[in-house]
Each structure stands twice: as structure tokens, then as C-alpha cells.
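Asker: Fold the following and give me the result.
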Amino acid sequence: NILSPENCDIEILDNGRTINDFIDNKIEELGSKDSEQPFYVANLDDMVKKHLRWLTTLPRVKPFYALKCNSSPAVLRTMIALGTGFDCASKGEIQLALSLGVAPDKIIYAHTTKARSHIKYARTHGVNMMTFDSEDELVKISFCHPTARLVLRIAVDDTCSVIRLSSKFGARLGTVNKLLGRARELDLDVIGVSFHAGSGCTESSAFKQAIADARHVFDIANKLGFQMTLLDIGGGFTGRNDFKVTFEEVSEVINGALDEYFPSDSEVEIIAEPGRYYVESSFTLAANIIAKRVILDDTEHSDIVENSRDRTMMYYLNDGLYGSLSPIVDEPSYYKFEPYCHRVNIDPVYQSIIWGPTCDSTDKLTDDYWLPELHVGDWLLIDNSGAYTVSLCTEYCEIKCCIYLTELCQPVPLNCVVYIGKAMYY
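Answerer: Next up is the predicted model:
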């Protein structure tokens, strides 16, 4: 029902149609309307398979989807249908989750630096579980939501992660006694511990040490009289199969550490905050080449130039760093920008410089990529583009979504894709 035609704009992929067929049809449709609008296609199959993989690989850990990673309505409705919880980091995200029917007790307000008005909104709407990592945050919560169920976020070793977070968030272990003592003075209820080992962790042993640190904090809290019942092992899990450390390798270490420090008879609930794990490989971006230049021997030429392999191509897309591709700058060692031609092209390849559409010269996507010669109006496809892309578009990007399913009668949707169109304004 959550993903039914009555609740979403759904088209069923039938008669053997594939996602590639759908992309072809969408490009033809845009062409008939004289439009070059870039768009995303999301394979909901991939999200469902990731969830089943999670349940099998990390059976004790309940996922709370990190809404900030990709808040497309189809994604959120899919996660609701799969029965996950939600990690929200702002009032707006809480509003969105609640508007889609998520129960307040399935939300963790997982941000350690919250605005007072946002805390009050959470209290008013029954969202009680939230994180903290400082005394000032405790004082703020005591005024705005004194009945909150608090989770102490600790800083852990994330030196082996592509994206590190502990320099900004998390209490050092040496401050835990003081923080918990202050929570006791303020008569606040601390129920658990959270941490984040960073996104793209390349050393799975970091999770074992983080879980051991959490056990240490549990012991301190229990001695102070707190009833500790929750461990949140954070997010940053990759859903890609080409990453240095696989999800299965990390999960094996996590499961072993949980059995050692939080055995199943400890009655501690284990949750996590996966975001990119679910959506990263599910999304493909289709962007249009809106302009082109040919450079030969530092001299600009038209398309009529002789077929020299020494020429450099400059292409301008209608999406870029100020659109949905900012992770290329923010996460260059993690996000692989590997565009490929919409149509198979076996022509000779040329060094290509690819720009975004804005007037900013830093809006460059790559300056050393090899592609067959393309022309204005051609399309490039970019896989693995579902994490922190759509959700980080600037204000001149307008997002709309349509959902495509095949078998609505099945327990979970199969062979599903989502179309997310983007109208860019400059």
C-alpha cells in the first residue's frame, strides 16, 4: 500500500522491460518535448536486496535509515515498507518522516548540536530518543525536552576512514564520567551509547575497538545508576562491491565484537544508521551535454577539425558541483566519477574535460577522462550516484519523483525503478 499507485506516481515495468529500456524511453520523451532535463533513475530492487543482505549479514543490528543521505519520497516510502527506523538530523527531516506515517518511536534524532526550536518540535511530536556529546547540549535538552531518552555519542578512532567525523562530533572517553554525572544532576535519562567510525572505513578492526569503547562507557553509566539499553553503531557502511573492505568483512568483525562485549542475553538493543549503504549503488544520473569545445595544440577548433588523437574535448553538462554532484569535490577519494555514454560508441577515445553548467570555473567534474567523441545533445550516465547527491542540490534545483514497479502483488517490490527529474535554474 505504501508504494501503491494511489500513494505514488507509479508505472509498472512489464513485458520484460529493463531499466535501460526505461532510460532510453525517458530520453526520447524529453527529446520530443525539446528538453534536456537531467534526471535520476533509482533501482528499488537494489535497495530491497541490500535490506535482505543486511538482515542476513547483521541479524542483531536494526537499521535506522539516515534520511539526510537521500530523502527522495520513493526512497523513504521503500524504507518504510521494509520496516526500518529512521535517523533524522533536523526538524525538517523529522517533519518529513512523520508526514509519511513513521511512528515517533522509530526515529532517533541523531544530531549532537540541535537548535532549541528543533528539540521542542521533537518533544511536541513524541520524538524522544536523541544524541548528545557535550555539557552544553545536556543543559539545552534539560530546558527543551527534559523527558528525552538520551544517547551519548563518543568519539572513536576513524583515522582509517575516507570521511572522518570524530573531529567534529563525539565525546572523548576522558570526559564521559563528567558528562554522565552532569546528566544525573539534571535528572536526565541516558539510555545508551552511539559512535560513528566514519564513512568508507578501510580497517574493519576500527569497529571492534569502537564497540569495546562503548562497553566501557556502558559500565561507567551502569555504576552511576543509568539503565543502559541501546547501542548505536552509526553509519558509513558501503553498499558498493568494489570498495577496499566489503560489507561482509566489516560485518564479521562487528558480529564478533557484539558477541564479546554485548552478548545476546545482555538485552541491549543494537541499531545502526546506514544511508549510503542502501542508496549509493541504486541511483544512476543521466545528464545532457549542453555545450562542447574542441582544443588542438592550445587552439580552439570546430567539430570539423581533422581526426587527430591529440585534441582535447571539453564538454559542459547540465548538472555539476552546484547541482547534485558536489560529492566529487567533498569526497574525491570515495566517490568515483566514471561517466559513460548512453549509446554504445566504439570510436577512438580522447582526453576529455567535463564541466558543470554554472559560470564558476571551479565547477569542473574532471580534467583527465577518456571518452569517445560526443556531441551536443548526447547523454552521459553516472552510476553509484545515490548518496548525498539529490539531497545536497542547491536551491536552483527542483526535484520531482515518479516511481516505477513491476510486481505490486509480491511481498516486496521487484524490478523497480524510480525516475527523479531535475529542472535546473541559473
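
Asker: C-alpha only now, for contacts and for neighbours.
Answerer: Will do.

Asker: May I ask which helix or strand encompasses residue 193?
Answerer: Per DSSP states H and E, residue 193 falls inside strand 189-194.

Asker: which helices and strands sit right next to the helix or strand just after that strand?
Answerer: Scanning forward in sequence from strand 189-194 by DSSP H and E, the next helix or strand is strand 199-201. For strand 199-201, the packing partners by 3 or more C-alpha pairs under 8 Å, 6 or more residues apart in numbering; DSSP states H and E come out as strand 161-163.

Asker: One more sequence to fold, the one below, so I can look at both together:
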Amino acid sequence: MGADPSRIIFANTVKPAWHINFAAKAGVATLTFDNEEELYKIQALYPSAKLVIRIRCDASSAQCVLGMKFGVEVDDAFSLLETARALGLDVVGVSFHVGSGCSDPPVFQRAIQAARGLFDAAKRIGFEFTLLDIGGGFPGNKDSSLDNIADVVNSALKEFFPVGCGVRVIAEPGRFYVASAYTLATLIHSKRRVKNKDGTFSFMYYINDGIYGSFNCLKYDHAVVTPIPLKRSKANKEPAIGTIWGPTCDGEDQVTGPLMLPELEIGDWFVFENMGAYTLPISCGFNGMPVPKVNAFADEKTLLELKNIRALNKEK
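Answerer: Model prediction:
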């Protein structure tokens, strides 16, 4: 997509050998690590790489906890740096990720402070760190705000990494950019009326997307989705208990419900907002169900810019 290799960080801390070889051939020199075995692997395959040590600092509340899989404990980080030094590797900075969808802003202060301590410790054994990667975790839904996290981050950087200290600060704000950029529209292709024990009726609505498509976020991103009827049906009936199901033959393919919904009909639509993060990239064609088609709505200037990006233009 035209990015210069010097501006890319290979942020997976555990990489297959052929991925490391590919990074070397592509000129992507900045790689993260969090364990001794990875250091030996990099020393054998890409000894000239610029390494970033990833430390663990988990938020008390996040949609997806990443520390259970990635990040060396802060107390063990210095010994890992000593190993890197003994192997002749060049470590240039520190990274962390507090967890995706973080709702614990103060964790950024703790992580940045821990990073500062590691910067100072690394200097004592000959490293000159110049990079701090504060990871992601930033909210991206329509009703969210970055202000609380930004206040904490800016205050901590001012205290521990002030302007002019020679440290470049980067972040990984994926969810922040894309979560609200996509809205999913789903068609009700089938409907089932179910008689309840009390004599009332509830409804099952079957739509053309489910947990094996865009709604995999329910399983893997712990998302909570809200169905919005695109319009009231002509029947204009009273609200009733409804459950929304995906299109596959799997009984676990339930999108949401039971919840109160206006009674809708086959051919009506549900809209789901904030569907841009951890949805389409993880979807599959289970049971032969196609993944949703993406339709872009943007001003003319933006569309023209997108057409000039080779990776997004199939005709090129």
C-alpha cells in the first residue's frame, strides 16, 4: 500500500522463521519480542534487526486481554535485555498493549512509568532506547471518547518522556479508526412465530449474516451488538420478544436476543452500527454462506484517493 518499510513495526512477538526472513527481505527492520527463544531465533535469522521489547501491563477492564499471551513481566524484562546484549542484538525501545477495548485509562500511566524504568535500566548496560510503542486499546464506537485516555497518556508522557528527550512515541489505534466506520445492514430472509407457555407469541428472525461472518466479534471480541430496525414494517404491530439468528445450520449461530423488538416481516432489515473492528477479517464461508459485500459511501475526494491505492483497486 505504499508504506515505507522504515515506518513499519512487526509487532507480533512470536514469529515463524519464514516471517522473519520475509521481513528481512522486505527491509522491515523493527521487530518486537518478549521471550528468550525469540531472541535466539532473530539472532540466527535477522541479527541486524532493530528490536523492541514488549512488557506486560494489563488493564483491569478490557474487551480482549492480551497479556495472557504476549508481554514479558516487568520484573523479568531486564534479564531479557541482558540476554539480547550478550547475543549482540540491538534493542531500540519498549512496547506494551494494555488490552483491546480498554476501559481503564489509568493503566496507561502505569505502563508508561514502567517503560521509563526499563529505558533507564537498559542504558546501564549500553542500550540507547529511542522508541516507545504505547500499543492500542483506544475506543472507537460512535458514542465513545478518546479524551480520558488522551489526558492520562499526555500527562504521563510529559512526566516520563518530555518533549526533547529524543524518544519517538508511536501507537496502534486500530479499533479507534475503524470501529464506527462500518455499519452492517442485514436482511430478514425468514421469520418464525413461537407460542410461549403463557399464550403470548415471540418471534425468531433469521438474517443473512451470523457468527461465522461479521458477528464473529461476539465470540472473539466480546462485542455487544444492538439491532436497529431500518424501518417499521407496514404491519406496524406492537413490540414483541424477538431473537435474531444467523443463516447457518449451527444452533450456536445466534446474533442476539431475546429482546423487545417491533414485529418485523420477511424483507425488512436490521442495521448494526460500529461493525468495523474484528468483523470481516475473521469471517469465513461456513455452510457456504458468503461474507457481506462492502459498499463505500464517501465524498468524491475520498473515493478518488482510495482508487489510487493499488491494493484496493482490483483493476490495477
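
Asker: Report the TM-score for the pair.
Answerer: TM-score of the superposed chains, computed with TM-score structural alignment, normalised by the length of structure 2, equals 0.89; 301 aligned residues with a C-alpha RMSD of 2.2 Å.

Asker: counterpart of the strand holding residue 193 of structure 1 in structure 2, which residues?
Answerer: Counting by TM-score structural alignment, strand 189-194 of structure 1 lines up with residues 90-95 of structure 2.

Asker: Tell me where the stretch 301-426 of structure 1 has strands.
Answerer: 312-317, 340-341, 349-355, 364-372, 379-382, 397-405, 417-424 (DSSP state E, counting those that start in this stretch).

Asker: For the ones you listed, could you give me TSV that also reports mean neighbour count?
Answerer: Shown next, in TSV, are the strands of the stretch 301-426 of structure 1 (neighbours: other C-alpha atoms under 10 Å):
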stretch	mean neighbour count
strand 312-317	22
strand 340-341	16
strand 349-355	20
strand 364-372	17
strand 379-382	20
strand 397-405	19
strand 417-424	22
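
Asker: what about the closest residue to residue 97 of structure 2 other than its chain neighbours, how many neighbours?
Answerer: Nearest non-adjacent residue to residue 97 of structure 2, counting by C-alpha to C-alpha, 6 or more residues apart in numbering: residue 135, 4.5 Å away. Neighbours of residue 135 of structure 2 under the rule other C-alpha atoms under 10 Å: 21.

Asker: What residue in structure 1 is paired with residue 135 of structure 2?
Answerer: Using TM-score structural alignment, the partner of residue 135 of structure 2 in structure 1 is residue 234.

Asker: show me the residues around its match that make contact.
Answerer: 194, 195, 196, 197, 271, 272, 273, 274 (C-alpha atoms under 8 Å, 6 or more residues apart in numbering).

Asker: would you turn those residues into CSV with distance to residue 213 of structure 1 and neighbour count?
Answerer: Output for the contacts of residue 234 of structure 1, formatted as CSV (distance: C-alpha to C-alpha, whole Å; neighbours: other C-alpha atoms under 10 Å):
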residue, distance to residue 213 of structure 1, neighbour count
194, 10, 26
195, 9, 28
196, 12, 25
197, 12, 28
271, 16, 19
272, 16, 24
273, 18, 26
274, 21, 26
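
Asker: ok, how many other residues are close to whichever residue in structure 1 pairs up with residue 4 of structure 2?
Answerer: Aligning on TM-score structural alignment places residue 4 of structure 2 opposite residue 103 in structure 1. Residues near residue 103 of structure 1, counting by other C-alpha under 10 Å, number 15.

Asker: And for the aligned partner of residue 385 of structure 1 in structure 2, the neighbour number?
Answerer: Aligned counterpart of residue 385 of structure 1 in structure 2: residue 275 (TM-score structural alignment). Per other C-alpha under 10 Å, the neighbour tally for residue 275 of structure 2 reads 21.

Asker: try residue 64 of structure 2
Answerer: Residue 64 of structure 2: 17 neighbours (other C-alpha under 10 Å).
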